[in-house]
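**Q** Sequence and predicted structure, then a few things I'm wondering about:
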Amino acid sequence: MKLHILLAERRMQQKELAELTNISKNTIGAYCNDTAKHIVKDHLDKICNVLNCDITDLIEYTKDTEGES
């Protein structure tokens, strides 16, 4: 997830995003640090709304090549 990049570009702190989206600071921190075990669709909607961005600005699909020869 590229949330930390968008926050830096908008000069917004994780705490502010948490308050504006009503998502916990710990969850926002996990999204920023790529340590979240899963991403809640509703959270993506709220974050995109507040940051005025598209979901593709936040996440990027990369094919998992683990186990391929």
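**A** Right, received. Where do you want to start? Numbers count the residues shown, from 1 in each chain.

**Q** When you work out contacts or count neighbours from here on, use the C-alpha atoms and nothing else.
**A** Will do.

**Q** And the helix or strand that Glu19 is a member of, what does it pack against?
**A** Using DSSP states H and E, Glu19 sits within helix 14-21. Under the contact definition 3 or more CA pairs under 8 Å, 6 or more residues apart in numbering; DSSP states H and E, helix 14-21 sits against helix 25-32, helix 41-51.

**Q** A further structure is provided below for comparison with the first:
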Amino acid sequence: MSKQKKQDQPKESTYTRADLAKHSKQAFGVSPEVVIGALSTSKQEEFTKSEAKQAIDNFMKRKV
């Protein structure tokens, strides 16, 4: 039997709230205020793009 090594998948880069807000239009198509609001409830200091996108989607779907 041959053993296969699990290949490590490259880790997704992380970004600060400020960086995500600064590039919010290009990265997510939303204003910086939306990114700030979406990430404000999290205790994390840095986020991957997919984590930020998920938080923004949840934030935009909230009832007012």
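**A** Sure, I can see it. It should be emphasised that the depicted structure is a prediction, and the values quoted were computed from it without experimental measurement.

**Q** Could you get me the TM-score between them?
**A** The pair, once superposed, lands on a TM-score of 0.34 when counted by TM-score structural alignment, normalised by the length of the second structure; 32 aligned residues with a CA RMSD of 3.1 Å.

**Q** ok, back up a step: for the helix holding Glu19 of the first structure, buried residues please.
**A** Residues Gln14, Leu17, Ala18, Thr21 are the ones in helix 14-21 of the first structure that count as buried (16 or more other CA atoms under 10 Å).

**Q** just stretch 42-59 of the first structure next, same as before
**A** Neighbour-count burial for stretch 42-59 of the first structure, counted by 16+ other CA under 10 Å, picks out Lys46, Ile47, Cys48, Leu51, Leu58.

**Q** The first one is in contact with Glu19, isn't it?
**A** The reference is to Lys46 of the first structure. No - Lys46 of the first structure sits out of contact with Glu19 when judged by CA atoms under 8 Å, with a separation of 11.2 Å.

**Q** got the buried residues for the host helix or strand of Leu6 of the first structure?
**A** Assessed by DSSP H and E, Leu6 of the first structure sits inside helix 3-9. Neighbour counts over helix 3-9 of the first structure (16+ other CA under 10 Å) mark Leu3, His4, Leu7 as buried.

**Q** can I get the residues you listed in CSV with distance to Ile28 of the first structure?
**A** Listed next are the buried residues of helix 3-9 of the first structure as CSV, based on distance: CA to CA, whole Å:
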residue, distance to Ile28 of the first structure
Leu3, 9
His4, 9
Leu7, 11
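
**Q** Out of these, flag the one nearest to Asp42 of the first structure.
**A** Ranked by distance to Asp42 of the first structure (CA to CA), these are led by Leu3 at 15.1 Å.

**Q** Please list all residues in contact with the closest one.
**A** Tyr31, Cys32, Leu58 (CA atoms under 8 Å, 6 or more residues apart in numbering).
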